[in-house]
Each structure stands twice: as C-alpha cells, then as structure tokens.
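> this is the structure alone, sequence omitted:
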C-alpha cells in the first residue's frame, strides 16, 4: 500500500520536483526511496531541493505508510495542500495557491469527490467561481465571474445554496418575485440574460459576440420552447418540450431556411412503453421555400405495427401522390392499400392496389382528361391481364 501511495504522490509532483531532494523526518535525514528507513515511523516528512534549499514537498507518515496531510511547493512557495486516506482518496479540505501566494481554490473532499461549497479566485484575489457541489448537478448551484467581477454564468439550485458569498436567493428569484440577471464575457460584452423564479429559468437569451441571439428559451407551465439562431440572427431551429415528466419529452421540432422560411416540422405524441413515457413521431412535414407543402408523413400505430401515410405535393400545393406503408423493421417497410398519383389538374393518373405482403395486385391508369386507359390484374411473375377478361 505504501508503494502505491508513493507512486500516487510522484504523479502529483511537478517536473521541477524531480530534482535531487534532501528529506527529513522529525528533523532526522531520511532516504524516501529506502522503505526500511521509514518502516514503522510516524511524523512529517519535509523535502527540500538540494541546490536551492527551497521546500518541495511535505507529507505525513503514519506507522511507515504515507497518508494524511500532503503539501506541495512551487519555487519554495506553498502550491497545494490536501489530506489522503489510507486507501488513497483525498478527504477533507483541499487548497491551491497561485505563485503570488493568493489562494485560488478551496473545497472539501468526501471520499475523493468534491462536495459542498467550492470556491476559486483569480490570481488578483477577485472571485472566479462559487459552487455548491451535490450528488447530482440539479441539486447543486454555481456562479462564475469574469476577472472584472461581472457575472459570467449562473446555475441555480432547488434552494439558495451559495450564501454568504453569492446572494443566489435574490439572483435566482427565491423571494417570490422573478429576477432578471445578465451575464458577460471576459471582454465585458453581454453574453446572456435570464429571468428566474424559484431557481427555475422562465426566459433566457444567449448572444453571439456580435450581439445577435444564439439561442433562447421560454417556459410556459410545463412546456418549454427553445430557439436556435445562425450568427446573422435568423432562427434556424425551434423545439418544444414537455417537462411534466423526466426526462423531458419532445413535442415539436421545426427547421428553418437561411431566409427564415419554415422547411421542416416534426410533431410528436406522448406514448407509453414498458411503463415509461416517450416521444413518438406523429407527423413529419416538409415545405418548399415558397411556403407550399412538399411532403407530409403521418405515423400511426395499429396495434404494435407502425403505419406511415405519405403525401407528396407539387410546388403549387397540388397533391401529387398518396399512399400508406407498414414498417417491417428499422430500415424496411412495405406498401399497403391503395396508392394514388395525380395530374396537375387534380385528376387521378395512377392507382396501385397492394395486398398485405406488399405486392401490387391491381393497377389502373388514366389520361389527364379522366379517361381510363387500362385496368389490369398483376401477378407475382410480372405478368398481367385486363380486369374482367
């Protein structure tokens, strides 16, 4: 175990620390590479660089094993301090300092994982981050700041968690009144705004460096609408979610052309599978840039079988084709029922009738004036004969 811990310690040592070191245990010189010299001993081992005399590291020895308080130095100044357990993980308070002596990181370890309040600072001493670390991100909270002390990021918890260092009770709207906060980039430019109530984002917008919106969010009851924008500020995508259950369920997904015109829209229904709710695609519609429908696919369940009803249109909005298909697997489907194709004038051009196996059993063809040209029965070998003959 001692050798494993020593190996862990060596990993943490900076390259400069691999210079020749002179170490002492309780004031007595000790060779840390010779386990016999430390066997059964307890105390604080202190190691200095032989050439400069600067302190390099200190660590606690307990009955010959290296665990407990650990300190590392950089250029003779304290750089890191933490405590390890007999089996390795860090425990308790852990700190880190900058070269100028400024404390830049402080948090508490629980079995090697940060828990509770965690704070960090810039070398100047300005606050960099205040975070409450919980078992899950949703139970925690965090506030990040720029070097100019402007808020750069805010994540609210289920209740105020950052006091007295950050007034997240006010920032997150826990006082019964909504709060609107702004966040900024390192250059001082506005990067986002949020309206929060009881820690929950009601409305938010994030911005590109140009000042154009990059994405936004708006909450209405249990529904959340998200918008996503190109750098020129044109909306390119929009999503609608239902957050009444976990995970959230997608209800709508829309895509837009660079001109801002809607080109695709997918609508979802909420279905239950194996005791869990999920989003199931119900309609997939595509549009021409002139606003006319290009195609529509409607998805329904007949028992456990998914049926796709497909319609295609001309750019003038006239129906060009309609027919249904049954899914046979992820990448396979077969035609069923009657499939129709139409002339521009709306009259039927072609009618194919499929059996349950997806084979065409009957085909009828018309002229554009509505005159029936042929009406044939089709056979599996590819042959045909006129109906009624």
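Nice, I can see it. Small disclaimer: the values here were computed from a predicted structure and weren't measured. Numbers count the residues shown, from 1 in each chain.
> drop to CA atoms for contacts and neighbour counts, all remaining ones
Fine.
> would you map the helices across the chain?
Here the chain has its helices, by DSSP state H, at 2-12, 35-38, 168-171.
> select, out of those helices, the one closest to residue 58.
Of all the helices of the chain, helix 2-12 sits nearest to residue 58, with 10.6 Å by C-alpha to C-alpha.
> how far away is residue 322 from residue 339?
According to C-alpha to C-alpha, to the nearest Å, residue 322 stands 6 Å off from residue 339.
> residue contacts, residue 161?
132, 140, 141, 168 (C-alpha atoms under 8 Å, 6 or more residues apart in numbering).
> mind doing that once more with 10 Å?
Going by C-alpha atoms under 10 Å, 6 or more residues apart in numbering, residue 161 touches 116-117, 130-133, 139-142, 167-169.
> need those in a markdown table with distance to residue 351 and neighbour count, can you?
Formatted as a markdown table, the contacts of residue 161 follow (distance: C-alpha to C-alpha, whole Å; neighbours: other C-alpha atoms under 10 Å):
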| residue | distance to residue 351 | neighbour count |
| --- | --- | --- |
| 116 | 69 | 18 |
| 117 | 71 | 20 |
| 130 | 69 | 23 |
| 131 | 66 | 24 |
| 132 | 66 | 23 |
| 133 | 65 | 21 |
| 139 | 60 | 14 |
| 140 | 62 | 22 |
| 141 | 62 | 24 |
| 142 | 63 | 22 |
| 167 | 70 | 13 |
| 168 | 67 | 23 |
| 169 | 67 | 20 |
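> which of the helices of the chain sits most buried?
Stretch with highest mean neighbour count among these: helix 168-171 (a mean of 22; mean count of other C-alpha atoms under 10 Å).
> surely residue 55 touches residue 24?
No - when contacts are counted by C-alpha atoms under 10 Å, residue 55 is not listed as touching residue 24 (11.3 Å).
> follow-up on the earlier one: report the set of residues contacting both of residue 322 and residue 339.
Contacts common to residue 322 and residue 339, judged by C-alpha under 10 Å, 6+ apart, are 310, 311, 351.
> comparison target, given below:
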C-alpha cells in the first residue's frame, strides 16, 4: 500500500487504540455494556453507542453482529471531527469512508477494500473545494491531481490509461499532448508539465522566485533531466534511453555534473544498468580520475587512474568486487613512481615496493597475515 493510501488508516488506528479505553459509557439495545468486557456483548447484534465527555473519542457508534464488530461505524472526536466508515469480518475498514471537520465539511472520502485503498480517493480543503484526487491500484497510488480553489492544478502524476474524467485533458488521453501550468498558490506558478497518453513529455520546476530549478524532456526515445544552480548554470544532467518500467533492461546513457563555474566535474557512462566508465575533472579543467569498469558474471573489475591537479599521474588502482587486487601503483607530484603495493585475496596487503626520487627500485617489504613485515 502506498504512503498516501496508508496514512489515513494508520492515523485512525493510532487515535482509536490510544483512546478506546476512554470510551466508558456504552449502551446496546437499551442495556448497558462494556467494550472492555466481551461477555457483555457476546452473541448480541445491533448498534452499540458509547460516549465519554472527557476522552478524545467523545462518541462511538459501532455496529455489532453476533457480538463481533462488523458493519457501519461512526466516531466523533473531542475537536468535533467525525469519521464514518464500515468494518468487515476481519476487522478491516471496507467500503466508503468519510471524514468531516467540526463544521461538518467533508474533508476526506476514501474507497477501501479490506483495509487497502482502491480506486478514487479524495481530499477536500477547509473551504470545501476538492484539494486532491488520487487513484489507488495494486497497493500504490497511480494517479494524483492536486487543485487550488479556482480549479488550477498544483500537482499532476498520470497513469498510462485514463482512470477518471478529470485526467483526460491534463494527462493527454485525448490524443494530443497536454500543456499544464502548475501553481504553488493562486497566481504563483510552480512550473509546467506536459503528458501524452499518461507519459510525461516535458516538465519544468520553478522556485518561489520564479527561477528554473530543474527540467525534464522526452526526446527521440531518451529522457533528459537537468538540475540548475540559482544562477541558471546547469548543475547536473542525466540522458538515458527511456525504458518500459517493467522491462528487464537496465539504465543506458550518460550522467554529468558541473561546478557553478561551468566546468564539467564528472561524467558517467551507463550500459545494461551498470556504470561502465567514469571520468572526473578538477576545477582547473585537468583530469582528476578515470575509471573503467568490466563485468563478467558476478565479477566486477574496476581500474582507476588518478591524477594530480597538474595532470601528472597520481595512482593506478585495480579493484575486484570492491577490494584492491593485484599490483597498485602510486606516483609523486612529479609523476615519478614511488610505491607499488600487491594485494591478494580479500584485499589483503602482501608486498610493498619502494622507489627513490628518480623512480629507481630501493627495497621490498613482505606482509604477514597479522600485518607484521619481514
């Protein structure tokens, strides 16, 4: 179940469980009964009404069937909030559930099946207008439309097929792409979004000052997403082939990151859902690191070439499944080899070779299992 679908039920359970003990005066079919003593309600049917002027739950009308809570329920809280729903034989909410505020305004209307949200779910503002419409299927929310009082949209997430009359135009189910402006509040745009047959074609998100925060577009079968600095400079970009969410194929494309100065700082190439090549740069434009990744079954081998900010080599490292393996090379800032380390199974250091200032071999150390040297 999605978070959106679960939170009303969880909130109800928390309030009910925390306050059920406070409901003390109960009546059923003209006789006094107790919710804490099952023998008083055993085998009985009808409407049990409980009241408590001092508790958070001031009133509880519970339908009983052969002594078991099954059917319509009415709950009134101390602040005047009223909840109406039904409970099935398993004790889960089932059917239409409504919540009203102290003024009697409908604030929430849910469709439930054995405790899970299904179909249309609605939330209403204090003023009474529809504030959010959700559609739940398969234990997740597949459609969301948010509204302001004037009918303008604040949020839009679409499904691949039309689910309610309200989604046809904004979700592009009429045969042409939509063009929707989303608002943070009346007169304050939060961005734009376009859908075609429920698939997002493009989107832009603005901050409160109207500056572009991020955008997204589907172009030639590739989904391109960009994030921006407040200055307008691109901060990051992902450019991936658009895959069917149910496809077994993994991520394929390129991701990039920039400093606010405009200098490219990292570029990662992806294929088959895995990183294949990573490059990094210093702010002065020189190469910082270069990685190549090779996979064969469960084996992953990563070769990393690191560089000083002068562009000279700093190290060459080889990893297998996240652990150093084989000979590793380390260089001085002048680009001269100063050390070589050999790592064995599980990344354990086995040998170390030292080189002089001119790169001439000087000595070798061997390491035992406890880390001691010989």
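Arrived safely, thanks for sending. Remember, it's a predicted structure, so these values are computed and weren't measured experimentally.
> now residue 98 of the second structure. Nearest residue, chain neighbours left out?
residue 109 (4.5 Å; C-alpha to C-alpha, 6 or more residues apart in numbering).
> next one: residue 319 of the first structure
residue 313 is the one closest to residue 319 of the first structure (C-alpha to C-alpha, 6+ apart), at 4.5 Å.
> was I right to think the one you found contacts residue 291?
No - look at residue 313 of the first structure against residue 291 with C-alpha under 10 Å: they stay out of range, at 11.9 Å.
> check contacts around the aligned partner of residue 103 of the second structure in the first structure.
Under the alignment by TM-score structural alignment, residue 103 of the second structure pairs with residue 100 in the first structure. Contacts for residue 100 of the first structure (C-alpha under 10 Å, 6+ apart) come out as 77, 78, 123, 124.
> next one: residue 250 of the second structure
Contacts of residue 250 of the second structure by C-alpha under 10 Å, 6+ apart are 241, 243, 244, 270, 271, 272, 273, 274.
> which parts of the stretch 251-374 of the second structure are strands?
Taking DSSP state E, counting those that start in this stretch, the strands of the stretch 251-374 of the second structure run over residues 253-258, 264-271, 274-281, 287-296, 299-307, 313-320, 323-324, 326-331, 337-343, 349-355, 361-366.
> the last one against the first structure, how far on average?
Plainly put, strand 361-366 of the second structure ends up 6.7 Å away from its match in the first structure on average once the two are laid over each other (mean C-alpha distance after the TM-score superposition for the first structure).
> pull out the buried positions in that strand.
Residues of strand 361-366 of the second structure classed as buried: none (neighbour count, 16 or more other C-alpha atoms under 10 Å).
> what's the angle from it to strand 337-343?
20 degrees (axes from the mean of the first three to the mean of the last three C-alpha atoms, to 10 degrees).
> list the contacts of strand 361-366 of the second structure.
337-342, 349-356, 372-374.
> what do you get for the longest one?
With contacts defined as C-alpha under 10 Å, 6+ apart, strand 287-296 of the second structure is touched by 265-269, 274-282, 300-321.
> how about 8 Å then?
Contacts for strand 287-296 of the second structure (C-alpha under 8 Å, 6+ apart): 275-282, 300-309, 311.
> how far does that strand sit from the chain's center?
Taking C-alpha atoms, centre = their mean, to the nearest Å, the mean C-alpha location of strand 287-296 of the second structure is offset from the chain mean by 29 Å.
> same check on stretch 267-281 of the second structure?
Put simply, stretch 267-281 of the second structure sits 23 Å off its chain's centre (C-alpha atoms, centre = their mean).
> now that stretch: buried residues?
267, 268, 269, 270, 271, 275, 276, 277, 278, 279, 280, 281.
> and residue 292 of the first structure, what pairs with it in the second structure?
By TM-score structural alignment, residue 292 of the first structure lines up with residue 286 in the second structure.
> residue closest to the middle of the first structure?
residue 137 (12.1 Å; C-alpha atoms, centre = their mean).
> now the shared contacts of residue 322 and residue 339 of the first structure in JSON lines, with distance to residue 14 of the first structure?
As requested, those are exported to JSON lines (distance: C-alpha to C-alpha, whole Å):
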{"residue": "310", "distance to residue 14 of the first structure": "65"}
{"residue": "311", "distance to residue 14 of the first structure": "67"}
{"residue": "351", "distance to residue 14 of the first structure": "78"}
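> quick one: which of residue 313 and residue 291 of the first structure has more around it?
Higher neighbour count among residue 313 of the first structure and residue 291: residue 313, with 21 against 14, using other C-alpha atoms under 10 Å.
> so what's that one up against?
Applying C-alpha under 8 Å, 6+ apart, we find residue 313 of the first structure in contact with 293, 294, 295, 319, 320, 321.
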